[in-house]
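> Can you look at this prediction? I've put the sequence above it.
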Amino acid sequence: MRIRCFLIYFLLIISCATRHGMMGKVLRFIERTQLPVYLTPMAKGDIDERHPQFHGIFAGNCSTESVQKEVYNADLILSIGSMNSDFNTGGFTYRLSQKKAIEFHTYHTKIFYAVYDKVDMRELLPDLTEHWPTNIIRQYNGTQNNIEPVILDAKHQTEIVHEYLWHKLPDFIPEDSIVVAETGTSEFGIFNMRAPKGVTFLTQILWGSIGYSVGAALVGKDDNRRVFVLVGDGSFQLVCQEISSMLRFKTNIVIILLNNDGYTIEKFIHEPDRAYNNIQMWRYHNSFEYFGDGLKQNRDQAITGFAGQVKTQEEFEKAMTQVLNETEKIHFIEVVMPAMDAPKSLVLTIEGTREYKKREQEEHE
């Protein structure tokens, strides 16, 4: 069997990287085998996307066409720590054949249709690395980073649409930053976004909890790493009081709030005319002022930088340039976006989930 493709899922490796030291073992396996590497959304950031063997993000129909073609045409797929949840599979749109898939898990290994209990990837992977046949090792010379180019039509060349935002944002995220992406348009936006070197991504792809991101942004304070929070207007309204903590603890966090007038992901799931998915509009960019910026304090607080609303691509890029230059300050960029504009990956995931549920229902009838 000719091996052409190596697919990595990584969820269990993310949890085991701390408890079992798996990431180092996985990297040694990758470099030993020289196979092309794909990540699922849960694993984004675990491997430097400039690594010569990295070749894209795989999430079923949410992947770029070139990634889908390469993965589905593979002769053998090695899956490490797979977690086939709805968001991680592009709405259950994986079409991976069990006839050519080997799955490595924490407590078992699955080879095609057979499951081997207690064959632990923590022990198996190092052995496989050591005994990988030298006669099948080929230096991988494929094209890196299957990210499709963005060409905006005339209508969208000034306003801030998702297609533009996720293509441009990496230019303003320094290496080794932490990106916290809220459930909804933000987490789907980063699926196929280019990842700067050393960036850690935090998302809720498994549980889909909303409102966690603003508080979670405080995680980077003690690591001396710049934190970028990507949060929707609806989710922000659940946890806005954490802005007070950011000011109090003198952080330099960058809050990028996507204001598209409501719970956009829910509008796609339940149709756009449900009243409960529309929310009270706030003056989001005034949050620093409301939570005490400039008031006399009994302790020092964060120094505020940009705090404003941007509606055009030019305004966005000007604001983000200020963010890059003022590294010691906390910033709040309210990005006004068209209602019902969404990342392509989100739309495809919703469609895939609907089809999956429809098939399940038909099977039970």
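The structure has been received and is ready for your questions.
> from here on, contacts and neighbour counts on C-alpha atoms
Will do.
> In terms of secondary structure, what does the helix ranked longest in the chain contact?
Ranked by residue count under DSSP state H, the longest helix found in the chain is helix 344-364. On a contact count with 3 or more C-alpha pairs under 8 Å, 6 or more residues apart in numbering; DSSP states H and E, helix 344-364 meets helix 185-189, helix 264-270.
> Second structure for comparison follows:
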Amino acid sequence: MASDIRMQSLAKPVTVAEYLFTRLHQIGIRSVHGLPGDFNLVALDYVPKCGLNWVGSVNELNAAYAADGYARAKGISAIVTTFGVGELSALNGIAGAYSEHVPVVHIVGCPSTISQRNGMLLHHTLGNGDFNVFANMSAQISCEVAKLMKPAEIADQIDHTLRECWVQSRPVYLWLPTDMVEKKVEGQRLDTPIDLSEPKNDPEREDYVVDVVLKYLHAAKNPVVLVDACAVRHRCLVEVRDLIKKTGLPVFVTPMGKGGVNETTSTYGGVYAGSGSSPAVKARVEGADLILSIGSLKSDFNTAGFSYRLSQLNTIDFHHDHCVVRYSEYPGVAMKGVLRKVIERVDLSKLSLGKPMNGVVNEVTKNRDDSSTITQAWFWPRIGEYLKQGDLVVTETGTSNFGIWETKFPPEVTGITQVFWGSIGWSVGAAQGAALGARDMCKDCRTILFVGDGSFQLTAQEVSTILRHGLRMTIFLIYNEGYTIERHIHGMDAEYNDIKKWNYADFPTVCGATEKESKSFIVKTKDELEKLLKDKSFNEAKGLQFVELWMPKEDAPRALKITAEISAKNNARTD
């Protein structure tokens, strides 16, 4: 009787599932990743009813990787798994999203509230009556956990959790019991969008920080800008662009910030990663008397083994929730507001730019030797000439992540990489998600994936999902006989770094691809690659293209060798 009375009090009753999936649509999600399981099946019936596309990956780990890639391309994503076995399989991907500040909504279909209350011995449980154990695990890698157990509270919980996902740019966890899926909540709330605006800085504190920043900027003789991961992840690239455009300051990116600025401008200087940088980049950045560091994430691989040589006395750090000027920290003063006022108030007549920049070029001729062998040193600059405006470029942990440093991007290229979490195999699923995200934004752009053979073998099944959705993608699989980055850290000839060679070019066919859906190529020489990269049909293809690209087993990008050597030394430290 009580529930009947409550339903009559709702102005516009809708089911919990309809409310949740409508909210996902309203915040920009158009495709939902995940896998079916008996605890989420009824909820999944509502996905198409709310204007969403169900993706369906081949396993939960790949689905989580794909949700990560979708969010990087489109802004935010969602994945649905089932209780226990499904959600745990996804956790590696969710942890990577948390580590790298990627907003993913993880929805877990779980047993009914009655089953939980009675401690029933259900499948997918540990058999101990504890239904909270998996949610407790996810709490460590989520910025918000919401258990949707009481209909009167569910709408508020959903709205709050989705806002936190967006504002904090990190995963959230929604626990949806089977008996709550079709309970009714107030649908009239859906007429008012969730407020996704970021909290404003206190004006007085913000103005104070701006004044301090400008004091040091106007006094500097050789300032530079360094753009890092959180400038991308926390949506600060418009401010970065406007700052560079107005001031003409030299700008560099970190490996995790690559793609965050227009690399074709004369003010762009390249990738800075401490000792892994080119000598010219290292000299310019480390010789600066002021570094405006935007969104830094100083992990080991992002800094080439913590090899930065930057004085904090010469650094201003802008973060999504605080700023640091030299050794003074300003909690709660976020970078977006500060940068916007710096742009508005900077006095160009007081600004010194130091030595003029010459821009960056793809050093193809310089790195081409007389052999027919495709080398890492030649390949990555050559790829810079193959890429075109608007491409999505996904690089795998390993040679690709380090090689892409030597590639100059055309304008509006989105770089997608997982340098910090570094889970091998991530890129195959992430590329699927990124390509789908681009298509959901009505962008007819190419998604180009660079992945090593070792990484590919971990998540190769996701090629099936790429084909099923007819995504536009070119996969460059680097065949170099195993785990190259591990070889350079330790065990160049060790058996544990070897893998079984597959017939990689046949893999799309194994996944059911027709000749119309996919084309495969085996490329072993520079001339063969040149011919392929210049081929018009290859450049303009709409479906899947799979390139098995042969490279020497022991070859690696310059930056990888340097970083691997430093990593090996760090691993061996005993004090």
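Cool, got the structure. Not measured: the values here are computed from a predicted model.
> still on that earlier bit, quick one: the helices and strands packed on helix 344-364 of structure 1 as CSV, columns for mean neighbour count too.
Converted to CSV, these look like this (neighbours: other C-alpha atoms under 10 Å):
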stretch, mean neighbour count
helix 185-189, 24
helix 264-270, 17
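> Make CSV out of the ones you listed and add distance to residue 83 of structure 1.
Output for those, formatted as CSV (distance: least, C-alpha to C-alpha, whole Å):
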stretch, distance to residue 83 of structure 1
helix 185-189, 17
helix 264-270, 22
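> between these, which one is nearest to residue 353 of structure 1?
Among these, the nearest to residue 353 of structure 1 by C-alpha to C-alpha is helix 264-270 (9.4 Å).
> which residues of structure 2 does the closest one align to?
The aligned range for helix 264-270 of structure 1 in structure 2 is 484-490, by TM-score structural alignment.
> Then stretch 72-87 of structure 1?
So stretch 72-87 of structure 1 sits over residues 286-301 in structure 2, by TM-score structural alignment.
> hey, where'd the strands end up in structure 1?
6-7, 37-39, 54-57, 77-80, 101-104, 108-111, 114-117, 178-181, 200-202, 227-232, 254-259, 304-310, 330-336 (DSSP state E).
> now what about the match of helix 264-270 of structure 1, what contacts it?
Applying C-alpha atoms under 8 Å, 6 or more residues apart in numbering, the contact partners of stretch 484-490 of structure 2 are 398-399, 492-494, 497, 553-554, 556, 560-561, 564-565, 567-568.
> Need the counterpart of residue 52 of structure 1 in structure 2.
Residue 52 of structure 1 maps onto residue 266 in structure 2, by TM-score structural alignment.
> same deal with residue 234 of structure 1?
In structure 2, residue 234 of structure 1 lands on residue 454 (TM-score structural alignment).
> circling back to that earlier point, out of the helices and strands packed on helix 344-364 of structure 1, which gets nearest to residue 301 of structure 1?
With distances scored as C-alpha to C-alpha, the stretch of those nearest to residue 301 of structure 1 is helix 185-189 (28.3 Å).
> Contacts only, for the residue lying closest to residue 454 of structure 2 once chain neighbours are set aside.
Nearest non-adjacent residue to residue 454 of structure 2, counting by C-alpha to C-alpha, 6 or more residues apart in numbering: residue 482, 5.0 Å away. By C-alpha under 8 Å, 6+ apart, the contact set of residue 482 of structure 2 is 452-454, 497-499, 553.
> Likewise for residue 520 of structure 2?
Counted by C-alpha under 8 Å, 6+ apart, residue 520 of structure 2 has contacts 505-506, 508, 545-548.
> Can I get those in a markdown table including distance to residue 220 of structure 2 and neighbour count?
Shown next, in a markdown table, are those (distance: C-alpha to C-alpha, whole Å; neighbours: other C-alpha atoms under 10 Å):
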| residue | distance to residue 220 of structure 2 | neighbour count |
| --- | --- | --- |
| 505 | 54 | 18 |
| 506 | 58 | 15 |
| 508 | 55 | 24 |
| 545 | 50 | 22 |
| 546 | 50 | 23 |
| 547 | 49 | 22 |
| 548 | 50 | 22 |
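> Cool, thanks, talk later.
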